[in-house]
Every structure is written in structure tokens, then in C-alpha cells.
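Visitor: here you go, sequence then predicted model.
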Amino acid sequence: MFNPYNIDLDKNPANFQPLTPLSFLARTAAVYPHLTSVIYEDRRFTWAETYDRCRRLASYLAALGIKEGDTVAAMLPNVPAMHELHFAVPMAGAVLNTLNLRLDAASIAFQLDHGSARIVFVDPEFSDLIAEATTLMTEPKPLIFDVDDMALDGGKRIGEVEYETAIVQGNPQFVPRYPEDEWNAIALSYTSGTTGNPKGVVTHHRGAYLNAVSNVLAANLGRHPIYLWTLPMFHCNGWCFPWTIAVTAGINVCLRRVDPAKIFDLIAEHGVTHMSGAPIVYNALINAPGAARGNAARSVHGLIAGAAPPVAVLAGAESIGIKLTHVYGLTEVYGPAAFCAAQPGWDDLSADGRAQLTRRQGVPYPLQEAVTVIDPETMQPVPRDGETIGEVMFRGNIVMKGYLRNANATRDAFAGGWFHTGDLGVVDEDGYVIIKDRSKDIIISGGENISSVEVEDVLYKHPAVLFAAVVAKPDPKWGEVPCAFVELKPGTTATEADILGYCREHLPGFKSPKAVVFGELPKTSTGKIQKFVLRGKVGSAKAISA
């Protein structure tokens, strides 16, 4: 069919450029070159300096042969180098894989192998862990870069190149390699999903660009925010905030580890305006000795994610000056891609009434197409009655490309033209999503996903265990922790200490159960363990009636 709007009106470099968050850094460095970009201990950088450092490092990587399709990994805390790698690695055309600092050597080795990492940047604190991980790899070993940190006592170098040396030797005139296609991968992040097998989530430049801008709108960042890095940058690329703060020409206040006293000092010293984190971070601040309260507290806007935050955390955060916005998402949607958008009049409600509203998972991010609850059998939206349970699903540009080297999992995740989260929820009369049950195998502890299947696999290897099931148990510090229900083999014995010790030998500490309950496990007539009964026994927020 003839359409005059398609004649001689083609894309060209003047009217179309692939979206990439790399453009945020270039623009901010040009417009605000002298504004501060990063603060860490006694180090400060301007946006012009950050842009220069990133280009130099990208040139160094390119000179080593790093190119499109290559993976560059990072085992780093929230230090300036971790921020810079979010730009330098894609500037070289490569894909950034940020490694979870809480994992064990075997898990790290799997990710380095599966992602075919050619380079890994290592903080001295984690050098022994990376050294062990590389001995477990089956693929060629990556080149190791040491990233020294004067603020760290201890640690050692294990690499062939030191980070600052690479920057000094890099080319300051290097022209960043922007993607020819915005669908090109920018990052690789691993998630345990609903099974014990890690899946490599591949995200693209377009999604990173759009989610970075969505963060600006959802978090009310405005211009030149001062952002405190309490959220790990390794977690979903810090929810895209390295790119978000670049587009707003803000300040990244880096923090090596979460320390309430240090956090309050940095808030006061630098005038922090925004932060993000799991409920455990805010709970630590609320209960910190000497925390300023009421009019004495400095006003900070915070994003909170993870399990639905307890009312006590939301109200407690307000008492120390932190106004929280609840966000929801997964690694597959770049971190948060839905939020509880505040409505006029909420501030006039009581603290409890306001908290009940803000605990909801909410509505789509501004640049995400949709988040809703769908009947997975009919693929039809559930009614807005707050009662009919379905699966929470996303659709839009802020959704991953898919799982690396896992076509079956990718196909299943996108069945019916929606991304299936595996979380169960309802939609209330306002159109806000409310999660009723996290996916059956996932426990969210301190903002980190733990697969109950992975923990159960370890329990079943114990010689005395006949049946095992792991569910989430509420915890005042971590939000929720793994609790193991164990049915022993006839004629065998085991104590809670035995089981817990065995798990700690075979799992990272944060994945190990924190309690064990012995006894016969409830089962269906076909022998399936009834986890909803176990959730009810420990008062899990996941407990549902069916």
C-alpha cells in the first residue's frame, strides 16, 4: 500500500543515532566539565577527568584486542574504577560482567567460563577468591588487572597489569566505539532464577539508556543530584545508576562497604540527596546509634527494593529523614522497572496509611511499556480486584535480550509475548501490582536472590537427609533468610548444628540456612512437598492459602 511518509524519508546519521548511555558521559563532560563526578575517600574527579580516564582505559583494552562480543568481568566494590568500567568497557565495544562479591569460587569460575571472560578486574580484597576461581575454570584463563585501593588494608596483587598504569598508558584521543545497533549487548549479569543453575542475563544499550532516564523520573533526581552508593554496582549494574548519574551530571559518592556511621558522615559531609538499597540497608540506618531524627535529620530520597518492605522500615526511614519510594524488578529488567508512583494526598495520610500504599510494587517505569498480572494459562490480564492471583509480567524496551547460551530458558521467559517473572501477584483497584508470593524457589535476603532449589540440592547430599525443603523465614535484619525443613532417613541422626555446618561447607554464607526444622514434611498424594504449609509454619510473607 502506498504511503507517502515512507518515500525519501529514510534514516540517516543526521536524524537517527542508536541509543546508548555512553552518550550521557560525552555530553556531561562537554557541558559540565568542571563539575565533580566522583568522590571516594580523599579522591575527587571531574566529569572531564572521568571521560578522559574512561577513554584511556577503553583504548588500552582495544589495544589488547578487546572487541565487540568480548566479555570483560569485574570483581570490585563501589570504588571509582567500578563506576568507570560501566563506560570504558562498552566504549571498547565489549560487554561488562560485574561479579557478585558474595559468591564462592566455584560460582565465580562458572560465570567466567560461561561468559568467556577475557579480562577480569580485581580488587585486592578479593584476589584470593579470584585466584581460586581461575584454577577451577575450564576455559582459557582471563587476563587479570589489579585495582589497588589505598583505603584498603591488606589484600595482594595477583594480576599482570595495574588499573592506574593502564589508564596512564591509554590514548587520551581514543574515539569511543558506539554501537552500530542499539540492540548490541552492553552487560552480562548472572541470576539464579528459579533453579539452582545460574543464567546469564544479557542486556542491551537501548534498555540501559531508557532505564537510566526512567530512574531520573521515578526517583525525582532532577539536576545535579548527589548520589550515595549504598547499592552494590555489581547488582544489575547498580540498577543502571552509573549511567543515570551521568545523564543528570550528578555526583557519585562511592562507598566501599555499608557502614551506618560512615553513611551518616557522608550524607552530612557531601549533602547527599539520593540513595538506593535493600530493606536491610535502611533497617541498619534506622537502628544505628546516634542517628539524627526529626528536624535534625537531613532529607534524603531513597529507593527501596527486595521483598515488600515492612511498615516499620518505611516509617522508621521517615523518622531519620529518608523518604522511600518502593521499586520492583529483576535482573532481567535491568533492576527496577516498576515503582509505586506516589499520588497527591498520600503525604497527608498517617505514617501507617502511607506505608500500606507505598509497599505496593506499583506501575511501569516511565519508559517501560507495561507491568501487570496475567493468568499464565489464558495469557489474559486478571481483574483489578486485589484478589485474583496471576503471574507478574513485563513488556517493553526495558527487558533483557535473553539468557546467554540458553535458548530454552529464553523461549520460556518470553512465552506469549511477555517476560514471565515467576512472581505471583494481584492488581488492585488503582491498577497497582501487589506481589503475593515471590516465585516459589527464590528467597530475597538483603537484596540478593537465593534459589531454594540450590540449597535443597546441597541438603539432599547430606547422608542423613531423606527429604528437604527450603523456604523464606522473616528476619529483622535481612528481610528474609533461608529456613530448612528436613526429614531424616530412618535410623539416622543429625542435629541442627550438623546440618548448618554441612551447608556452610558447600554454600556461600548468605545462601546457607539460618535455621533447621526437623520432622515429616507435608506432601501431596503424589509425593510433592507442600511448601505453602511450610511457609505458613514460619510466618513467611510468601504463605498463601493454596
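Guide: Happy to help now that I have it. Numbering: from 1, shown residues only.
Visitor: only C-alpha atoms for contact and neighbour calcs from this point on.
Guide: Will do.
Visitor: how long is stretch 37-51 end to end?
Guide: 10 Å (CA to CA, to the nearest Å).
Visitor: buried residues, it. List them.
Guide: Ser37, Val38, Ile39, Tyr40, Arg44, Phe45, Thr46, Trp47, Ala48, Glu49, Thr50, Tyr51 (16 or more other CA atoms under 10 Å).
Visitor: so what's the fifth one up against?
Guide: Arg44 makes contact with Thr36, Ser37, Val38, according to CA atoms under 8 Å, 6 or more residues apart in numbering.
Visitor: just the closest of those to Leu101, please.
Guide: Of all the contacts of Arg44, Leu101 sits closest to Val38, with 21.7 Å by CA to CA.
Visitor: any idea how far the strand or helix carrying that closest one is from the chain center?
Guide: Assigning secondary structure by DSSP states H and E places Val38 in strand 36-40. Chain-centre distance of strand 36-40: 22 Å, with CA atoms, centre = their mean, to the nearest Å.
Visitor: and the contacts of it?
Guide: Under CA under 8 Å, 6+ apart, the answer for strand 36-40 is 44-47, 50, 79-80, 249-255.
Visitor: reformat those residues as TSV; add secondary structure.
Guide: Shown next, in TSV, are these (DSSP: H, G, I helix; E, B strand; the rest coil):
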residue	secondary structure
Arg44	strand
Phe45	strand
Thr46	strand
Trp47	helix
Thr50	helix
Val79	coil
Pro80	helix
Ala249	coil
Gly250	coil
Ile251	strand
Asn252	strand
Val253	strand
Cys254	coil
Leu255	coil
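Visitor: second one coming, line it up with the first:
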Amino acid sequence: MEGTLKCSANYVPLTPISFLERSAIVYRDRVSIVYGNVKFTWRETFERCVKLASALNQIGISRGDVVAALAPNIPAMYELHFAVPMVGAVLCTLNIRHNSGMLSKLLKHSEAKVIFIDYEFLDVAKGALNFLSKTNTKLPYLVLISDSYRSCVDVNNVISTSENLEYESLLATGRPDFAVIRPNDEFDPISLNYTSGTTSSPKGVVYSHRGAYLNALAAVLLNEMLSMPVYLWTVPMFHCNGWCLTWAVAAQGGTNVCLRSVTAKGIFDSIFQHQVTHMGGAPTVLNMIIHAPASEQMPLPGKVSVMTGGAPPPPQVLFKMEELGFNVTHSYGLTETYGPGTVCTWKPEWNSLPPEERAKIKARQGLHHLGMEEVDIMDPVTMKSVPADAKTIGEAMFRGNTVMNGYLKNVKATEDAFKGGWFRSGDLGIKHPNGYIELKDRSKDIIISGGENISTIEVESMIFSHPAVFDAAVVGRPDDYWGETPCAFVKLKDGCYASAEEIIKYCRDRLPHYMAPRTVVFEDLPKTSTGKTQKYVLRQKAKGMGSLSRNSKL
């Protein structure tokens, strides 16, 4: 349009770096990070991040290089979320449950030039570097996070070459006047996140500065964060960069309460001690809270807002969290959508509904948040929206600025994911008359029994409602007559007992008979570190049981 001019005065590439720069001024003397007895202010956090960026620059890290991190929710992990982008590099946060073999594969795939290792995972890292040394001539720098405030680890005893360093020592070499390197284009990569491990082969998901900026602001709105919130880190920072809340808390000048190990006692103690206002976690974390022993529970000092996601939460879990005084917001997303992509926005008219009905509504995935352009349930072949009849199943698809750039070094997978101009999630769901979506299953988890589609989520929710059940997951088991039938893996509450026959009858009394499990196995469920059940492991177990034989129909 005539008279307009795009220039540095009216266009600056969006980047979360600006959140920290602003908070260092506006909230300079307010506490930014709490970790045990350790505290930093926003001014100190900014200064430390700038020096760390400078130190990385001095050892040869430059624009586009990958810097990896293997650490729990500790101050160093938080600082890396700003320091690495400040040097123009790409942060790759790795799952702390990876073994040496998987870690070596991801380091090789990402071509990380540096890896920051928390002392607790040093042996895993050394094993990974040993694997890498057999095929790579140049190994990444290893920077040990010795956690000197709590640990007596002697870096000289564990680091064997001059190219390897200790975190605080490296940071101390940085210059406080280092000129922060900003993205040339807001589509430039800011981080690399490998998918969580619910499937057996993680893919490298690339995030942009623009997407991270927008999803961080969306996270502020999703969590209804006012300025200076107190956020308890129960979501792993390595998972989708903590659902982008690493950057969101900085935007609001909040306090990050770091928790190395997530336990019910640690959660209640932290909430009480630090007056926590917000936290998050998968349904597994919520389940841990509601089943905490009375000796570990403490009355909440105020309303605590909790964002949950990662798996559809059973309505019973949501109801019990509400009883304890937590305000739960259900979101849904994937690594490819920077974490949360939808939110079940609550409407005042629902407050008058019975508690059980409220919980069922809250368990839905809702609609896209303000950072996402659109979400829909679509026929994956015709790419047309399914009817909003709460019964027609289609695939959940996303479109918007908070969808990944693509999969690192995997053009075909990227093209397949974006086929038809939408991101295909692989999740199956329905659309309610009010437009809210509700997931029914992953496409690979749906059980087809005698021609009937069985939602494992619905069966799991029913099993969860049994008073003796602590956790449950359902997969298909081969069946000679039906093709496959539901197989339930169940963990009971401490001190409780239920037989397989009792669980089966409980489900048959409340569900169509074909949906009730035919097999029940009592054992601990395999989990990712983000609390998701590894169903591919359970599918392998169910397959290994062999086929059931049936002489009569259900």
C-alpha cells in the first residue's frame, strides 16, 4: 500500500529472547528462579544467560549450531533456554530417561556440538560418547552441570579431556557485554525436540523463534497468568521446552520453582512454601496428587491453576483434583504443535451442572488456543470436516503459526505430516455440536473387534472409575474370532484388591459387551518421563500372549 515502509522501526523478528530482556528491567529485583536454597533475580538470570551465550561463542558455537542438554528441572536447564538462542544456536533438550544407545543416536542425528549433562546422568552421557567415538572423529564438548549447591561431584574426576568443561566455570569465562545474536528471520530454528517416546522411533521436531514466541504468549493466556505468577516445574523442561512455559514465565516476570524430582510430597511442600499459583502435568501427575497419603497432603494456600495434557485425563481424576482445590484446565497438543494446541475453555453456564457432567466436559480437548489458527476433525482422505454429531470419527488436524517447521533431516515425513495443507496429528476424535473436539484414540491404538471400533480411551476411563484402580491402559490383543479384543493392563491402589474377573464384569455392566476387556493383566505401566503410557510396549506384550480362541459371539 502506498506510503508504507517495512523497516527496523516497525518490524523486528519475533523471539522469546525479548521476554527475558524486558523482565530484566521491569522485574529486575524480583525472584526469577528458586531451587532449594538457591535464588536468582531476573537481573541476575539475564546476566548469567548473556555470559553463558558469550562463553558458548568463545568455544566456537555460532548461528545454527545445535547445543544439547540432558538435565532435569534445574536452574541451568532454564538458563539454557535463553543462553543458547542468544548465541544464535539451536537448543536440543533430551529426555532424561534415554539410555546411552538412544542418546548416542540422537546426538549423532542432531549433530550437537556441545552437550550439557547434569551430574546425575553423567554415566549415561559417557556411555553415549563412547558409542559415538566408534563412528565419529569429532565428539561434542561435554559440559558437566555439577550442581555445586547440592553436590560434591569433583569435575576433575569425571572429565578426562581439556575440551570438556564444568557449567559454572564455563559461564564465568563469558563476557557480560556480549552482543546478543538475534534471529535473521523469525522462522529461524530456536529448538529441536525429539518426540516423547510413546512410539519406538523419535523424530526431531524443529521449532522456530516465531512459533515459540507466539505459543509462549498463548500459554500465558491458557493458564490465565497475571504478572508475577509462581510456577512450579512439574512439567519436564525437556518436553516441548516445558510446553513453552520456560519462555512464558519470563514474559510475565514470574518465579520458576524448580523441582528436580516430582513427588506428591514435593508438590504439596512447594505449593505451601512458595505460594505457588500455577503448575502443570500429565494425568499421571494429577493421579499422583489425588492419591497422595494424608500425611503428605497440605491445604492449598490459594487456588492453584493446573494445566494438564499429554493424554486425555479420566473424568474421575479431574473431579477429585477439583475437590482438593485445584483448578484444572485441559489442553491437547503434540510435540509438533509446541505442546498445547487446544484448550477446553470453560463456560460459566456449565458451573450449574452435576460434578460428574462437569468433569466429562473438562476431559474434552476443546478448541484451538489464540496462538493456533485452526483445529478440526477431518476425513483424512477427502480432507472434509466431519459432522458435528459427537459420533463421526475423523483425524484431528491443525493449521497455524504454532505448528513445527518440520522434521529434521526427514523431508518425506514432513511432507506426509503436512499433506493437504494441514498438520495430521494421527489422533482420532469426534466433534460435538458446540464445535469442541474430543479425542477417541490414536489411529494406531484404536481396536477393531468384529468390525466395531473400540476407543481405548473410553474403556480406560471406565476402568479408572473402579475404586480399586490406580492406573490403567488398554490395547488390542489378537483374537482368533474377533480379530482383536481389548486387553487391559491395570495397576491397583496400594492396599486394594480386585480380580481380573471383577474388572471385566465392572466394565461389562457399564459398557457395551464388545468394549469390555477380555484380558486383564496386573502390573506397573511403562511410562515416558512425561507421564505418557508407552502403549507400543504394551501392544508387544499383548501380542506375545498369543491369540484368544472364541467359540461363540459376545
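Guide: Structure's in. What do you need? Since the structure is predicted, the reported quantities are computational estimates derived from the model, not experimental observations.
Visitor: what's the TM-score here?
Guide: TM-score of the superposed chains, computed with TM-score structural alignment, normalised by the length of the first structure, equals 0.81; 477 aligned residues with a CA RMSD of 3.2 Å.
Visitor: circling back: His224 of the first structure: which of the contacts of strand 36-40 of the first structure is nearest?
Guide: Gly250 (3.9 Å).
Visitor: what is the equivalent residue in the first structure for Ser331 of the second structure?
Guide: The equivalent of Ser331 of the second structure in the first structure is Val327 (alignment by TM-score structural alignment).
Visitor: who's in contact with that match?
Guide: By CA under 8 Å, 6+ apart, Val327 of the first structure lies in contact with Leu303, Ile304, Ala305, Pro336, Ala337, Ala338, Phe339, Cys340, Gln361, Gly362.
Visitor: who wins for most neighbours among those?
Guide: Ala337 (32 neighbours; other CA atoms under 10 Å).
Visitor: quick check: that residue touching Ile398?
Guide: Yes. The criterion here is CA atoms under 8 Å, and Ala337 of the first structure meets it with Ile398 at 7.0 Å.
Visitor: closest to Glu487 of the first structure among the contacts of Val327 of the first structure?
Guide: The shortest approach to Glu487 of the first structure among the contacts of Val327 of the first structure belongs to Ala305, at 34.0 Å (CA to CA).
Visitor: that closest one -> the second structure?
Guide: By TM-score structural alignment, Ala305 of the first structure lines up with Gly309.
Visitor: let's have the contacts of Arg44 of the first structure in JSON lines, adding distance to Arg438 of the first structure.
Guide: As requested, these are exported to JSON lines (distance: CA to CA, whole Å):
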{"residue": "Thr36", "distance to Arg438 of the first structure": "40"}
{"residue": "Ser37", "distance to Arg438 of the first structure": "37"}
{"residue": "Val38", "distance to Arg438 of the first structure": "36"}
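Visitor: overlap between those residues and the second structure?
Guide: Checking the contacts of Arg44 of the first structure against the second structure (both residues aligned by TM-score structural alignment, their matches' CA atoms under 8 Å), the contacts still present are Thr36, Ser37, Val38.
Visitor: how about the helices of the stretch 351-500 of the second structure, start to end?
Guide: 355-362, 411-417, 456-464, 500-508 (DSSP state H, counting those that start in this stretch).
Visitor: highest mean neighbour count out of the ones you listed?
Guide: helix 456-464 (a mean of 22; mean count of other CA atoms under 10 Å).
Visitor: and the contacts of it?
Guide: 312, 314-316, 440-441, 445-447, 469-475, 486, 488, 503, 506-507, 510, 515-517.
Visitor: and if you look at stretch 154-172 of the second structure?
Guide: Arg48, Lys51, Leu52, Ala55, Phe116, Tyr141, Leu142, Val143, Leu144, Ile145, Ser146.
Visitor: of the residues you listed, which belong to helices?
Guide: Counting by DSSP state H, the contacts of stretch 154-172 of the second structure place Arg48, Lys51, Leu52, Ala55 in helices.
Visitor: which of those residues tops the neighbour count?
Guide: The most crowded member of these, judged by other CA under 10 Å, is Leu52 (29 neighbours).
Visitor: now for that residue: what does it line up with in the first structure?
Guide: Checking with TM-score structural alignment, Leu52 of the second structure has Leu57 as its match.
Visitor: what of Tyr141 of the second structure?
Guide: Checking TM-score structural alignment: Tyr141 of the second structure goes with Leu143.
Visitor: repeat that for Arg358 of the second structure.
Guide: Arg358 of the second structure maps onto Arg354 in the first structure, by TM-score structural alignment.
Visitor: picking up where we left off before, ok, the contacts of strand 36-40 of the first structure vs Thr98 of the first structure, which is closest?
Guide: Looking across these and measuring by CA to CA, the closest to Thr98 of the first structure is Val79, at 12.9 Å.
Visitor: check whether Gly174 of the second structure really touches Ile59, as I assumed.
Guide: No. Taking contacts as CA under 8 Å, Gly174 of the second structure lies outside contact range of Ile59: 10.3 Å.
Visitor: which of those two has more residues huddled nearby?
Guide: Legend: neighbour count by other CA under 10 Å for Gly174 of the second structure and Ile59, higher for Gly174 (21 against 12).
Visitor: quick one: the helices in the stretch 51-200 of the first structure?
Guide: Secondary structure of the stretch 51-200 of the first structure (DSSP H, counting those that start in this stretch): helices at 80-91, 105-114, 127-136, 163-169.
Visitor: nearest to Asn184 of the first structure, out of the ones you listed?
Guide: helix 80-91 (9.9 Å).
Visitor: pull up the aligned stretch in the second structure for the closest one.
Guide: Using TM-score structural alignment, helix 80-91 of the first structure pairs with 75-86 in the second structure.
Visitor: what does that stretch contact?
Guide: 16-17, 20, 33-35, 45, 48-53, 56, 67, 69, 71, 90-91, 145, 180-182, 190, 237, 241, 246-247, 258.
Visitor: same thing with stretch 184-202 of the first structure?
Guide: So stretch 184-202 of the first structure is in contact with 69, 90, 94-99, 111, 115, 203-205, 208, 236-237, 331-332, 400-406, 422, 439-442, 449-455, going by CA under 8 Å, 6+ apart.
Visitor: straight-line length of it, end to end?
Guide: Across stretch 184-202 of the first structure, first to last residue, CA to CA, it's 10 Å.
Visitor: mind listing what's buried along it?
Guide: Neighbour-count burial for stretch 184-202 of the first structure [16+ other CA under 10 Å]: 184-196, 198-202.
Visitor: next one: stretch 102-114 of the second structure
Guide: Met102, Leu103, Ser104, Leu106, Leu107, Lys108, Ser110, Ala112, Lys113, Val114.
Visitor: with stretch 331-350 of the second structure instead?
Guide: 331-345.
Visitor: done for today, thanks.
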